[in-house]
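>>> Give me coordinates for this.
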Amino acid sequence: MTVIGDDGLARPTWAATDPLLRDYYDTEWGMPVRDETGLFERLSLEAFQSGLSWATILRKRPAFRAAFDGFDPDTVAAYDEHDVARLMADAGIVRNLRKIEATISNARATVGLREDGGLVDLVWSFKPDRTPAPTSYADAPTTSPKSKALAKALRAKGFVFVGPTTMYALMEAVGIVDTHLVDSHRRGSSGIWT
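A predicted model of the protein is given here:
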């Protein structure tokens, strides 16, 4: 179900009131991300979001970017135990040791993937032939055969914190699937799905 905003545009309830979520929904969520750093950032933030609200992660995003050197995979891949200690002391981010270590491991795996075409090509190779057309969030899937296969492929390449639900959220966030509600003003805005 969508809500008509004061600007006359239909958005889901989660993006209807909070200005930060509304801006994210209107400008970024579901738009194609096809650069390595951008995709690594989204993958990392989705892992940090696991078990938390997306609003929490979005509010901390500037601090995450500062703490993780703009999510540059080469820089993060070189982190050592001093960086882990620094990150664990940073109140601006989610201080979860397993997720911090996962981000560093995933940076190393991202760098390693360059020999096989790279993270972007691998993730986008799981784009399905069709996208869902939900009329309510109850209709929107949280996993798919493609997200399960993507999770398995990433794990085989050394990635962690990449379960099927997290990978489906990534696929939604970067435009691989379009789960904007059918009556949302953003439906089809990625240019990938009409």
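>>> For the rest of this, base every contact and every neighbour count on C-alpha atoms.
OK.
>>> so where does Ala55 fall, helix or strand?
Under the criterion of DSSP states H and E, Ala55 resides in helix 54-67.
>>> so what does that helix touch, helix or strand wise?
Packing partners of helix 54-67 (3 or more Cα pairs under 8 Å, 6 or more residues apart in numbering; DSSP states H and E): helix 19-27, helix 36-49.
>>> which helices and strands sit right next to the last one?
Using 3+ Cα pairs under 8 Å, 6+ apart as the contact test, the elements touching helix 36-49 are helix 54-67, helix 97-113, helix 119-124, helix 164-173.
>>> Before we compare anything, build this one as well:
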Amino acid sequence: MTRCDWGETENDLMRHYHDEEWGVATYDETETFELMTLEMMQAGLSWQTVLNKRAHFKVAFAQFDAAKVAQFDDADVARLMADAGIIRNRRKIDATIANAQLLVKWHEAGRSLNAYLWTFVDGKPQVNRYATMADLPGQTPLSQRVSKALKKEGFKFVGPTIVQSWLEALGILDDHLASCTVNHVKTK
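As a prediction, the model looks like this:
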């Protein structure tokens, strides 16, 4: 098996993420919120750091149940800021809570963030097969368009580079290298 360069690692979490999650289409709303949060938390850090803390993030953020996270108050923020098991960045924590509150409003209105994101690609994963990791863009016209739309809707910490990574994580974009032989045609 040949993987994308970053998936060729001895680290089990990274290898599993590459082989089983990244670029695999998901339609689950909770997973969409989880990956949104994790991609926000990763900004400025390595994805390995996020994966190492992922299990603890799930506990700290109520299994990424948006309705529960939306109710987090100042005591919860203080708890999160003191929690060495997560990335303790106040702006990112505040954005996660604000995004959960907005997501709850969407759900109450019968809207789905996951379904909304898929409309940008007409419900079909956009498959790219770049030759090298250097060819893989940090952002694209698609991520710029989605970022702008999400910001207009009121979501926080959703710049085009974060959105690019998030769309890849959700499988809306499948950006595995052309040389990668991992079977990506599956859904979560």
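>>> And the helices and strands packed on helix 36-49 of structure 1: which comes nearest Ala138 of structure 1?
helix 164-173 (15.0 Å; Cα to Cα).
>>> deepest of the helices and strands packed on helix 36-49 of structure 1, which one?
helix 164-173 (a mean of 23; mean count of other Cα atoms under 10 Å).
>>> Onto which residues of structure 2 does that helix map?
Per TM-score structural alignment, the counterpart of helix 164-173 of structure 1 in structure 2 is residues 160-169.
>>> Relative to structure 1, and after superposing, what's the average distance for the matching stretch?
Comparison of stretch 160-169 of structure 2 with structure 1 after fitting gives an average deviation of 0.6 Å (mean Cα distance after the TM-score superposition for structure 1).
>>> Can you tell me what Arg54 of structure 2 aligns to in structure 1?
So Arg54 of structure 2 corresponds to Arg61, using TM-score structural alignment.
>>> so how far is Asp18 of structure 1 from its match?
Distance of Arg61 of structure 1 to Asp18 of structure 1, computed by Cα to Cα, to the nearest Å: 16 Å.
>>> How about Leu170 of structure 1?
21 Å.
>>> Mind checking what helix or strand follows the helix holding Ala55 of structure 1 in sequence?
Scanning onward from helix 54-67 of structure 1 (DSSP H and E), the first element met is helix 73-77.
>>> Could you identify the helix or strand that succeeds that following helix?
helix 81-88.
>>> okay, and that following helix goes to which residues in structure 2?
Residue span in structure 2 matched to helix 81-88 of structure 1, by TM-score structural alignment: 74-81.
>>> can you give me how far the matching stretch is from the chain middle?
How far stretch 74-81 of structure 2 lies from its chain's middle: 22 Å, per Cα atoms, centre = their mean, to the nearest Å.
>>> That one vs structure 1, average distance?
With mean Cα distance after the TM-score superposition for structure 1, stretch 74-81 of structure 2 averages 0.4 Å from its match.
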